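Student: generate a structure from the sequence data that follows.
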Amino acid sequence: MNTRQQLILQNVIEKGKISVAELAEATGVSVVTVRHDLNYLVEGAYLRRVHGSAVAIDTDNVETRMMNNFNQKKIMAEFAASIVEDGETIFIESGSTNAVLARLLRDRKNLTIVTVSSYIANLLRTSHCEVILLGGILQKRSESMVGSLTQLALENVHFSKAFIGIDGFRPETGFTGRDMLRADIVNCALRKNAMNIVLTDSSKFGHIHTHPLGPIGLVNHVISDGQLKESYKKSLADQGIKVTLLPNV
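Tutor: Okay, here's the model as predicted:
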């Protein structure tokens, strides 16, 4: 995917639906060129086309999700990277903001990254850091390893910090996830009793999903953006969780 196609995808995700003409104006190229780019993106299942417009799709594809509010995710990931020390072994779970974090850490020489994300491992294939990709069943749509083999591998490695993503949070339910198999992996990582850090944007708060992540007392730190409601911040703080909110862009 080239830079222009990334810009097109970001515009589609942010607006939900946008016309070909608007995309041509936003990218500074012809309508014909935009249509060629849209064909590529449709073939890759990044979006769909309908009646002269491009429409966002609900997807677990990491690269697609990364383009959604990328600048905000980068700010959060930069802060997360700043608290990773040289010589550490850290765990980075799957997800779009975690993928941005991995990109920022790729030039660290004295660092070991453990992950269940084949997408993240691929991002780090030319990096200076040591990369451990845990085995198991590849969940193709999320490019993440899941299942009992992955849990067994996770139980047999150690790390000082774990960066995880969530799909929802409400005070009455705690953190929740949409996918049972990935939730099992997150819960296995949380039980390692490292410094557990939730890295997520504020849009996930207020939603409830089927699978619990936790218990909440296993989470030490939440990194999010400045739009997080005060009530959620207070609920987290009341549980003894450190909350860092980064400026909005």
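
Student: use CA for all of it now, contacts and neighbours both
Tutor: Noted.

Student: tell me which residues in stretch 119-131 are buried?
Tutor: For stretch 119-131, a neighbour-count test (16 or more other C-alpha atoms under 10 Å) marks Y119, I120, A121, L124, S127, C129, E130, V131 as buried.

Student: is it fair to say the last one lies in a strand?
Tutor: Spelled out, that is V131. Yes - per DSSP: H, G, I helix; E, B strand; the rest coil, V131 lies within a strand segment.

Student: that one contacts T112, correct?
Tutor: Yes - between V131 and T112 there is a contact at 5.9 Å, judged by C-alpha atoms under 8 Å.

Student: what ranges does the protein have for its helices?
Tutor: For the chain, the helices defined by DSSP state H cover 3-15, 20-27, 31-43, 62-67, 70-82, 96-105, 118-123, 148-155, 180-190, 230-238.

Student: alongside the first, I'd like the structure of this one:
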Amino acid sequence: MNQRQQAILQQVNDLRRVSVADLSCANGVSEVTIRQDLNLLEKRNYLKRVHGFAVALESDDVDARMMINFTLKQKLADYAASLVNDGETIFIEGGSSNALLARNLAERKRITLITVSNYIAHLLKETECEVILLGGLYQKRSESVVGPLTRLCIQQVYFSKAFIGIDGFHPETGFTSRDMMRADVVNAVLAKGVENIVLTDSSKFGQIHPNPLQPTGAISRVITDFRLQQPAREHLDALNIHVDTVRE
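Tutor: Coordinates of the predicted model:
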């Protein structure tokens, strides 16, 4: 990585989302050169490119994250939707893949949807789907609610299935999250003992983040893509977690 590419990466990490035009101006090179730099940085998994922008990998902006691997996430959401029956009450935690799942379900099935995601609730405002939006401390970047009030709300509602997102999975740590308070919300869901389903692309496997999602045994199914490595699949099998893989 040369000095300019280091500067670009620093700018993206600081601002979370930067246009190619702004990077070109800030670094005094053409947009063609910036695109070449971004291609290299994305190939090395330092950032993601999204329609004329560079986005930090750890961005909580749901719109930005949704456009990363959008086609794959749509197929993951389509498969997850096939597991939900008309008339069910389900919980959807948040994140880009889960937002696509929520939209799919709201357009095709008669369900009641419980969520902590204001983004998902807003996404479904023009649909006939009944949405229960739980309360709590509002996280502006992720557009989700967290905290003790959210835990209390989760304890007071019933749902038959829960779809949750993760930030990492490793055999030594299990499922993990970057955010302590969002992990606390997921753990409150896992404690209810319903059918818990992880919906995520395979890039999260092999990553470790500080906050564990527990108990691991409360997760019954993982829906991910065909790039899931065999060692991770075998470890999930050993935990009696059913794995469904989807092709892009």
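
Student: can you add distance to L245 of the first structure and give the helices of the first structure back as JSON lines?
Tutor: Formatted as JSON lines, the helices of the first structure follow (distance: least, C-alpha to C-alpha, whole Å):
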{"stretch": "helix 3-15", "distance to L245 of the first structure": "22"}
{"stretch": "helix 20-27", "distance to L245 of the first structure": "31"}
{"stretch": "helix 31-43", "distance to L245 of the first structure": "33"}
{"stretch": "helix 62-67", "distance to L245 of the first structure": "19"}
{"stretch": "helix 70-82", "distance to L245 of the first structure": "8"}
{"stretch": "helix 96-105", "distance to L245 of the first structure": "15"}
{"stretch": "helix 118-123", "distance to L245 of the first structure": "24"}
{"stretch": "helix 148-155", "distance to L245 of the first structure": "29"}
{"stretch": "helix 180-190", "distance to L245 of the first structure": "22"}
{"stretch": "helix 230-238", "distance to L245 of the first structure": "9"}
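
Student: tell me which of those helices sits most buried.
Tutor: helix 96-105 (a mean of 23; mean count of other C-alpha atoms under 10 Å).

Student: what does that helix rub up against?
Tutor: Applying C-alpha atoms under 8 Å, 6 or more residues apart in numbering, the contact partners of helix 96-105 of the first structure are 62-63, 65-66, 73-74, 76-78, 80-81, 92, 119-120, 123-124, 129, 163-165, 199-200.

Student: ditto for stretch 111-123 of the first structure
Tutor: Identification of contacts with stretch 111-123 of the first structure by C-alpha under 8 Å, 6+ apart yields 62, 86-94, 99, 102-103, 129-135, 143-146, 150, 159.

Student: where's that stretch relative to the chain centroid, distance-wise?
Tutor: Computed by C-alpha atoms, centre = their mean, to the nearest Å, the separation of stretch 111-123 of the first structure from the middle of its chain amounts to 13 Å.

Student: do the same with stretch 69-86 of the first structure
Tutor: That offset, for stretch 69-86 of the first structure, works out to 12 Å (C-alpha atoms, centre = their mean).

Student: cool, stretch 89-99 of the first structure as well?
Tutor: Distance, centroid of stretch 89-99 of the first structure to centroid of chain: 7 Å (C-alpha atoms, centre = their mean).

Student: first-to-last residue distance for it?
Tutor: 17 Å (C-alpha to C-alpha, to the nearest Å).

Student: likewise for stretch 40-49 of the second structure?
Tutor: 11 Å.

Student: list the residues that contact the residue nearest to Q10 of the first structure when sequence neighbours are not counted.
Tutor: Once flanking residues are discounted, Q10 of the first structure sits nearest to M67: 5.1 Å by C-alpha to C-alpha, 6 or more residues apart in numbering. Residues near M67 of the first structure by C-alpha under 8 Å, 6+ apart: Q6, L9, Q10, I13.

Student: list just the nearest of those residues to E172 of the first structure.
Tutor: I13 (30.3 Å; C-alpha to C-alpha).

Student: can you get me a residue count around the nearest residue to the closest one once chain neighbours are set aside?
Tutor: Nearest residue to I13 of the first structure in three dimensions, chain neighbours excluded: A56, at 5.2 Å (C-alpha to C-alpha, 6+ apart). Neighbours of A56 of the first structure under the rule other C-alpha atoms under 10 Å: 21.

Student: and the gap between whatever residue of the second structure lines up with A56 of the first structure and R65 of the second structure?
Tutor: Matched to the second structure by TM-score structural alignment, A56 of the first structure sits across from V55. From V55 of the second structure over to R65 of the second structure the distance is 8 Å, taken as C-alpha to C-alpha.

Student: one more: L228 of the second structure?
Tutor: Remark: distance between L228 of the second structure and R65 of the second structure (C-alpha to C-alpha) = 20 Å.

Student: picking up where we left off before, what sits against the residue nearest to I13 of the first structure?
Tutor: A56 of the first structure neighbours (C-alpha under 8 Å, 6+ apart): V12, I13, G16, K17, Y46, L47, R48.

Student: out of the residues you listed, list just those in strands.
Tutor: Residues of the contacts of A56 of the first structure located in strands (DSSP state E): K17, L47, R48.

Student: just checking, what packs against the longest strand along the second structure?
Tutor: Assignment by DSSP E gives strand 219-225 as the longest strand of the second structure. Counting by 3 or more C-alpha pairs under 8 Å, 6 or more residues apart in numbering; DSSP states H and E, the packing neighbours recorded for strand 219-225 of the second structure are helix 70-81, strand 195-199, strand 242-246.
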